[in-house]
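Asks: For reference, the sequence and a predicted model appear below.
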Amino acid sequence: MKDPYNRKYRIYAFNCNNPPGGRPINEYKIVLNVGQEQGKRGNFDYSDGCFPIVIGYVKQHDVFVLWDSTKHKDFGFNKNMQVKSETILRALASPTSLQKRRTWNGEETIIAARSEYLIDALNKRISLLHDEMVGE
């Protein structure tokens, strides 16, 4: 993806699924580990001027889910990041689907999109991050 500002991104990609037990039936999740050891806290890597992008892939629906990396800091080993099933299903009927979700670090906007609209979803994620950083 060509970025007009020559920004660099670090992609964190995970399987996103709805396993039985542990989570409500109407939620999908990713299990977040970024290389930290069990029992250690994790953070996304912003080194070298890279901005982290967190993506989950729901194989059975061919849908990508993008979370707001700025809303997830100092997290535990095997932290879950959730998205509602409804958000994924709405992405099957439109180019992108948005969901608001509260976190310890403020409200995030989760974006879901079918694979053919992944670039649109990435551009939306980057636009939302930019707007938040400049206070729009």
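Replies: Thanks, I have the structure now.
Asks: alpha carbons only for contacts and neighbour counts from here, please
Replies: Fine.
Asks: give the contact list for the most centrally placed residue in the chain.
Replies: Geometric centre of the chain, nearest residue: Trp67, 2.2 Å, by C-alpha atoms, centre = their mean. Contact analysis of Trp67 by C-alpha atoms under 8 Å, 6 or more residues apart in numbering lists Ile53, Val54, Ile55, Glu108, Thr109, Ile110, Ile111.
Asks: Top of those by number of neighbours, please.
Replies: Ile111 (25 neighbours; other C-alpha atoms under 10 Å).
Asks: Please, which helix or strand holds that residue?
Replies: strand 106-114 (DSSP states H and E).
Asks: packing partners for that strand?
Replies: Applying 3 or more C-alpha pairs under 8 Å, 6 or more residues apart in numbering; DSSP states H and E, one finds that strand 106-114 makes contact with strand 63-67, helix 85-91, strand 97-103, helix 118-134.
Asks: most neighbours per residue, which of those?
Replies: strand 63-67 (a mean of 26; mean count of other C-alpha atoms under 10 Å).
Asks: quick check: angle from that strand to strand 97-103?
Replies: 40 degrees (axes from the mean of the first three to the mean of the last three C-alpha atoms, to 10 degrees).
Asks: also this one, for the comparison:
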Amino acid sequence: MLYQRFVRALGDSVLTDLETISVTTKPLDLLCRAPLPRKVRLYVFNCTDHPSERKAGDYRIQLRLPGQRRRQRACLALDPGVLVLLAGYVAEFDVFVFWDAIAHSEFPYSKGIQVSATTVHHAAIHGQGGQRREVRRSGGYPEQVLAVRADRLVTGLRRREELTRQSLLKSPIRSSVT
């Protein structure tokens, strides 16, 4: 469902035929056409406003990869030349949220990552919203979170690609990625 919604929102920009691949495993590797990067790797999770959040009303995803067990760490597959997307989908607003995949590339079982309700609601109303948050890794890392309504997904992915490039140039954690 999540992959299908994502690909449907990208429309003709996606060259990969979902009928020929498994859409039940993470990640989903896509081939795309311009203006998107040629290779996109998608990790997408349901994004919910769970009542146990630190800040009431915030949305979050729970990072767990297939086969990952309790007390086991996992890593996102970061490869040169591939735009890696760490995303959440807020179905009630048809909004995708994109976090900095590099900042969350290594994580413990069921790690929660948040986005403010204001950012999600802004995207639902205006098409796009963003926020800056500190990641508690490497002494604090400024992360730019982007939320986009599904009908603005192509523009949103281009913006996420730009934010990722900026992150790589400024990142104190990039040495572990390159």
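Replies: Received it, and whenever you're ready, just let me know what you need. Since the model is a prediction, treat every value here as computed from it, not as a measurement.
Asks: Quick check: TM-score for this pair?
Replies: Once superposed, the chains reach a TM-score of 0.87 (TM-score structural alignment, normalised by the length of the first structure), with 135 aligned residues with a C-alpha RMSD of 2.1 Å.
Asks: picking that back up, who wins for proximity to Lys40 of the first structure among the helices and strands packed on strand 106-114 of the first structure?
Replies: Closest of these to Lys40 of the first structure is strand 97-103, at 20.0 Å (criterion: C-alpha to C-alpha).
Asks: The residue nearest to the centre of the first structure pairs with which position in the second structure?
Replies: Using TM-score structural alignment, the equivalent of Trp67 of the first structure in the second structure is Trp99.
Asks: Its match and Gln144 of the second structure, how far apart?
Replies: To Gln144 of the second structure, Trp99 of the second structure is 7 Å away according to C-alpha to C-alpha, to the nearest Å.
Asks: Show me what Gln166 of the second structure lines up with in the first structure.
Replies: Match for Gln166 of the second structure (TM-score structural alignment): Asp131.
Asks: repeat for Gly57 of the second structure
Replies: Aligned partner of Gly57 of the second structure by TM-score structural alignment: Asn26.
Asks: Show the contacting residues for Leu76 of the second structure.
Replies: Ala101, His104, Ser105, Glu106.
Asks: Identify the residue of the first structure aligned to it.
Replies: Per TM-score structural alignment, Leu76 of the second structure is aligned with Phe44.
Asks: what helix or strand is that match on?
Replies: Using DSSP H and E, no helix or strand contains Phe44 of the first structure.
Asks: Which element, helix or strand, includes Glu37 of the first structure?
Replies: Here Glu37 of the first structure is assigned to no helix or strand, by DSSP H and E.
Asks: For Ala56 of the second structure, see how far away the nearest residue to Ala123 of the second structure once chain neighbours are set aside is.
Replies: Closest residue to Ala123 of the second structure apart from its sequence neighbours, by C-alpha to C-alpha, 6 or more residues apart in numbering: Gly129 at 4.6 Å. Computed as C-alpha to C-alpha, the Gly129 of the second structure to Ala56 of the second structure distance reads 19 Å.
Asks: tell me the contacts of the residue lying closest to the match of Gly57 of the second structure once chain neighbours are set aside?
Replies: The spatial neighbour of Asn26 of the first structure that comes closest, neighbours along the chain excluded (C-alpha to C-alpha, 6+ apart), is Ser85 at 5.1 Å. Shown in contact with Ser85 of the first structure (C-alpha under 8 Å, 6+ apart): Asn26, Glu27, Tyr28.
Asks: mind redoing it with 10 Å?
Replies: Contact analysis of Ser85 of the first structure by C-alpha atoms under 10 Å, 6 or more residues apart in numbering lists Asn17, Asn18, Pro24, Ile25, Asn26, Glu27, Tyr28, Lys29.
Asks: which residue in the second structure lines up with it?
Replies: So Ser85 of the first structure corresponds to Ala117, using TM-score structural alignment.
Asks: cool, Gly56 of the first structure as well?
Replies: Aligned partner of Gly56 of the first structure by TM-score structural alignment: Gly88.
Asks: Figure out how far the helix or strand where that match lies is from the centre of its chain.
Replies: According to DSSP H and E, Gly88 of the second structure maps onto strand 83-90. Between the centre of strand 83-90 of the second structure and the centre of its chain there are 2 Å (C-alpha atoms, centre = their mean, to the nearest Å).
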